[in-house]
Each structure stands twice: as C-alpha cells, then as structure tokens.
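Visitor: no sequence for this one, just the structure:
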C-alpha cells in the first residue's frame, strides 16, 4: 500500500493524469476494457459552405410548361385578444394604478378659538374680542381703551352687556361641526337675534379680527372700513384692543376713519 501511494505521488509530480501498467498490479482493481482500445484518428469535418453543390439542369420535357406555379406559403394564424380579454386587462391595469397611487387624506381643519362679547353703547352695538377670554374688568387696560374709543365717538362710555360671552368652540367633545363655516353661521345668527331684541342699531362695531371674520365674513384688510352685512346692517371694522395697545401708530388711522363713520349714529338719540 505504501508503494502504491509513492507511485501515485511520483505520477502527480510528473503531471501524469492516466497511465496503464505493463504487468498486473497486486491488489489493483481490474482495468476497464474501453481504456485498452486503440484511439481512432479524428476525421476533420468539412463545413457545409465548402461542399460543392452539383447543379443539374435538365431540359423541360415536351408539353411541359417552363414555369411552375409557386407553392403557396402556409398562413400563420396570429391569435388576437378578444374584447373581453382587452377589457379584463384594462380593468386590471386600472386597479394596479389605483393600488400604486398613494391615498392622500384630507387635512382636518381644527376649530377656531376665540371669545366675543356683545355690548350696547347708545345707538351702536359693539361686538368686541375678549383678549383673555374672560369678561372685562373695570381696570383692565383693554377695557379702558374701549371706553376711550366710545368717548371719542360721542357714545356712552359705560356700555351694557348683552348676554353672556360667546366662547368658541362651543363643545370640547362631540361630532358637531365647529369649523370656520359653522362659527360664521353661529355668530351671525347670535348677533342678529340679540339685535332684534334691542332698539334699532345705527352701526355695529366689530372690534378685533375674530369679530370681523365670524360676524362680517371679512379679514384684516377691512380694518377701519365700513361693511354692509346681510341680516346685521351697517358695520364698522376696527383693529383689536390688544393690537391697538401693541401698535399705537394704528390709532391715527382709526381716528380719521371715526370722523367719517360717526355721522351714522350722531343723528340717532343716545
């Protein structure tokens, strides 16, 4: 066995892959007969392009036409999709497109938050924003500024409360719509109902952006301007009390606008 291993090592060193012994080796496996057959010489193949093709030109027999009709080419039927198959493919393509399109949920607008108080000062009604959300106190700076505005307009500087303050949103919980449109409808209905219970109003003051937005359906662009509101009549838009205190330069434009608007209530009895 050791001699066999040494022999294989010698053959591997000489890069001999296969070999045949001259004599029978002891304990060796029998040789395969096909390995003992002599190798056959390979015949080189001739490419088909190099093989000459014999052209046989035979004269046409008498009575036989020279030109033979060409054989008809076989028709290949191409399967065409039926209408139902096309519709099914269209439906599946649309369904795949819808599935690939991301679903965008509509943004939910949070309800606005504000507090308003309705007052009566002579021939005018005043819908004023409560800066702190609580009713005015006698020594509040914002309330003192409101009293100054009323005196400058030749109106009583001790306005009367009309109802309780309106705080929006009305409900903390629930499914009721409390968005901007609902707030506009509610405030206009509330003010209209309260004014019907009072004497005729010459002008409605809208003090502060929430009062202008949800009673006059307008924005900050109408500061110091007159409005005509359906169901509420003539109105005058003023900046908020807190804004007037923070930006005193706005008071000059306010005084000029008051000179034009005050003619509405000067002819009315106080």
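Guide: Received it, and whenever you're ready, just let me know what you need. Since the structure is predicted, the reported quantities are computational estimates derived from the model, not experimental observations.
Visitor: every contact and neighbour count from this point should use C-alpha atoms.
Guide: OK.
Visitor: residues making contact with stretch 202-209?
Guide: 123-129, 212, 215-216, 219-220, 232-241, 264-265, 268 (CA atoms under 8 Å, 6 or more residues apart in numbering).
Visitor: show me how far that stretch is from its chain's centre.
Guide: What separates the centre of stretch 202-209 from the centre of its chain is 38 Å, taken as CA atoms, centre = their mean, to the nearest Å.
Visitor: and the comparison structure, right after this:
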C-alpha cells in the first residue's frame, strides 16, 4: 500500500493523470476498461457553406527609405547646415572690436602744474582763440602763470588711419598715460596734473564725466584734477560756478609749494 501511494505521488509531481503499467502491480487497483480504448482520430471541422472564402488581400508595398550617396566633392545637406550654425556661433561668441576713439590732446606746463588739455578743433591753441583766452583766465585764478609752455607735440588719436594695430579705448588709455608720464619725467616734479576735457580725463585719468571738479590719484601720474573741457565751459557758463568753488580747495596744493 505504501508503494502505491508513493507511485501516485511521483505521478502527481510529474503531472501524469493517466498511466498503464507494463506488468501487474502488487496491491494495485484494477484498471478501468475505458482507459484501454485507443483515442478516436480528430476530424477537422468544415467551414460553413454560407460563408464564402475570400481571397487573401495582398500585402501593401512598403517603400524603402531613400539613401543618398554623396558624390565626390559634395557636402551633405546636414553637414552644410551644421557648418553654417557653427560659423554663426563662432561669430556671435567673438566680441566685436570697439571703434577707435577720436580726440586731440595738448600737454602744457604752467608753474608747478602740468595741463593735459583737450583741443576743441583738433588744432593747437592760438593766442586769440576763445578757448585759449578762457584757459588763461583759469590759470590766473589758480595763481599760476597765464602763459603756459608747450610740452611736445599734440597727441592725436587714432595714431594710424589704416592698419591692423589695436587702436581701441584701452590702447588709447595705455598710450596717453605712457606719453604723459614720459614727458613729465623729463621736467621738474609736477605738483598737480590738470585734466581738462573728457578725453583727457578718460584716457589719462581712467575716469569719466562723474569726476568733473574732483581730485584723482592716477597710477604713474600722481595727483590730478579733472575739469570740464574749455568748449563745454563756454557753451554752459553755469558750470563755471562749480569750477571756481572746486579751485579754491585744489589750488592750496600748488600754492603751498610756491
């Protein structure tokens, strides 16, 4: 009995529902007769007569992707677009060079002060020019000789009409500061450097119009005083009042050494 239970357990584990032994098994239950009959062959079911058999539909043709073979020396369209986009990116990333500034400056000497003066017309100041007469008034009010001496030739920027040399604002600043420092070294020590006009303030003092009537300390040039340009003072006389007030404070710098 134990052997029969063990066989059934094996057959259940192997998922065998029906089986026939080759020999008679001891203590086995008699086989059922219907299990000994061979199975009947399966007959395929015929299709209903009322339903016509339709011919199979031909499969649609699938268009193959077109492959472009590049000709010798030709560039694919995508490559052209990528190259154009890359070129635009390079041009956009490259900063545009600033145009060269245009100005003319004259270095003068009056007593213990040096003056870097903007030339309104680009030409040297003449004895009867209104701008030169105004400068003489300023020097007399400051207690300085009213006949300043020329120091070198005027500085005109840009230096070259053509060429690839950098003549932008930074190059102009470096040049003017070097020019003024070299000329002042050839003379007696300067107590104060007047920067007359916005180009003088910008390219010698590295400042802007906010520095009008103020004192500056410029590396390599020492103490400086920023003044509006002579032409601006003539066009806007109201600026003279603020200039006179500032001069009262600044003039003590050179009067104390005289």
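Guide: Okay, I see it. Being a predicted model, the structure only gives us computed values, none of them experimental.
Visitor: where do the helices sit along the second structure?
Guide: Here the second structure has its helices, by DSSP state H, at 2-13, 77-93, 130-141, 169-185, 198-204, 230-235, 239-250, 252-255.
Visitor: winner for burial among those helices?
Guide: Stretch with highest mean neighbour count among the helices of the second structure: helix 198-204 (a mean of 26; mean count of other CA atoms under 10 Å).
Visitor: quick one: map residue 241 of the first structure onto the second structure.
Guide: Taking TM-score structural alignment, the alignment pairs residue 241 of the first structure with residue 230 from the second structure.
Visitor: one step back: just the ones in strands from the contacts of stretch 202-209 of the first structure, please.
Guide: Using DSSP state E, the subset of the contacts of stretch 202-209 of the first structure located in strands is 124-129, 233-238.
Visitor: just to revisit the earlier point, mind checking which of the contacts of stretch 202-209 of the first structure are buried?
Guide: Neighbour counting with 16 or more other CA atoms under 10 Å marks 123-129, 212, 215-216, 232, 234-241, 265 as buried within the contacts of stretch 202-209 of the first structure.
Visitor: can you get me a residue count around the alignment partner in the second structure of residue 130 of the first structure?
Guide: Matched across to the second structure, residue 130 of the first structure falls on residue 119, judged by TM-score structural alignment. When neighbours are defined as other CA atoms under 10 Å, residue 119 of the second structure has 25 of them.
Visitor: do you know how far residue 119 of the second structure is from residue 177 of the second structure?
Guide: Distance of residue 119 of the second structure to residue 177 of the second structure, given as CA to CA, to the nearest Å: 17 Å.
Visitor: could you measure from the counterpart of residue 250 of the second structure in the first structure over to residue 241 of the first structure?
Guide: The equivalent of residue 250 of the second structure in the first structure is residue 261 (alignment by TM-score structural alignment). According to CA to CA, residue 261 of the first structure and residue 241 of the first structure sit 19 Å apart.
Visitor: please apply the same query to residue 152 of the first structure.
Guide: Going from residue 152 of the first structure to residue 241 of the first structure by CA to CA gives 15 Å.
Visitor: and if you look at residue 112 of the first structure?
Guide: 19 Å.
Visitor: same deal with residue 186 of the first structure?
Guide: Separation of residue 186 of the first structure from residue 241 of the first structure (CA to CA) stands at 23 Å.
Visitor: and what of residue 9 of the first structure?
Guide: Remark: distance between residue 9 of the first structure and residue 241 of the first structure (CA to CA) = 108 Å.
Visitor: over to residue 223 of the first structure?
Guide: Separation of residue 223 of the first structure from residue 241 of the first structure (CA to CA) stands at 13 Å.
Visitor: what's the neighbour count on residue 110 of the second structure?
Guide: Neighbours of residue 110 of the second structure under the rule other CA under 10 Å: 17.
Visitor: the first structure: which residue goes with that one?
Guide: In the first structure, residue 110 of the second structure lines up with residue 121, judged by TM-score structural alignment.
Visitor: list the contacts for the match of residue 250 of the second structure?
Guide: By CA under 8 Å, 6+ apart, the contact list for residue 261 of the first structure reads 226, 236.
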